[in-house]
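>>> Fold the following, please.
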Amino acid sequence: MPKIKTHSGAKKRFSVTKNGKFKRGHVGKRHLLNGHGKTTKLKRHLRKEGFADSTNVAQLKRLLPYK
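Prediction:
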């Protein structure tokens, strides 16, 4: 059997925790962070880590076979 290739876009966006959850980053955290753009509350919530939804886990396991 040939090796399965890892999806290069998925490996940049997701990492696997010890418990097997897929950790992801939040959107909207690149620019317009001071002054006029986003509230302090929104920026504080964007700092916390996010996890992939349970409906997408099977697809992520196919995209990242060796993680």
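>>> From now on I want contacts and neighbour counts done on CA atoms only, so please keep to that.
OK.
>>> Next, work out how far apart residue 40 and residue 3 are.
46 Å (C-alpha to C-alpha, to the nearest Å).
>>> Same question for residue 12.
Taking C-alpha to C-alpha, one finds residue 12 at 20 Å from residue 3.
>>> want to put them side by side, so please do this one too:
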Amino acid sequence: MPKMKTKKSAAKRFKVTGTGKLKRNKAYRRHILTKKSPKTKRNLRKAVITDITNSKVMKKILPYL
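A predicted model of the protein is given here:
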């Protein structure tokens, strides 16, 4: 059976934690930051665990991660 290909765009966006969960960065932190409050920008800094419903799909896309 041939090897499965990893979706490289997803591989750049996700990291795996020690327990096997997927970690991702939050959106909306690239530009137009002047209208966002400091509290919003501070909360966007932190990485979060991917939702369970999405992580099942991501595990198929990222077979070797």
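>>> And the TM-score between them?
Once superposed, the chains reach a TM-score of 0.89 (TM-score structural alignment, normalised by the length of structure 2), with 65 aligned residues with a C-alpha RMSD of 1.0 Å.
>>> before we move on, back to that, which one of residue 40 and residue 3 of structure 1 is surrounded by more residues?
Relative neighbour count places residue 40 above the other of residue 40 of structure 1 and residue 3, with 12 against 6, counting by other C-alpha atoms under 10 Å.
>>> That one corresponds to which position in structure 2?
Counting by TM-score structural alignment, residue 40 of structure 1 lines up with residue 38 in structure 2.
>>> Now residue 47 of structure 2: closest residue in space that isn't a chain neighbour?
residue 25 (4.6 Å; C-alpha to C-alpha, 6 or more residues apart in numbering).
>>> Just give me the match in structure 2 for residue 65 of structure 1.
Under the alignment (TM-score structural alignment), residue 65 of structure 1 pairs with residue 63 of structure 2.
>>> burial measure for the closest residue to residue 64 of structure 1 other than its chain neighbours, as a count.
Spatial nearest neighbour of residue 64 of structure 1, chain neighbours left out: residue 6 (5.2 Å); criterion: C-alpha to C-alpha, 6+ apart. Using other C-alpha under 10 Å, residue 6 of structure 1 is surrounded by 15 other residues.
>>> And residue 6 of structure 1, how far from residue 55 of structure 1?
20 Å.
>>> Counting residues, name the longest helix you see in structure 2.
Looking across structure 2 with DSSP state H, the single longest helix is helix 52-61.
>>> With structure 1 overlaid, how far apart is it on average?
For helix 52-61 of structure 2, the mean deviation from structure 1 after alignment is 0.9 Å (mean C-alpha distance after the TM-score superposition for structure 1).
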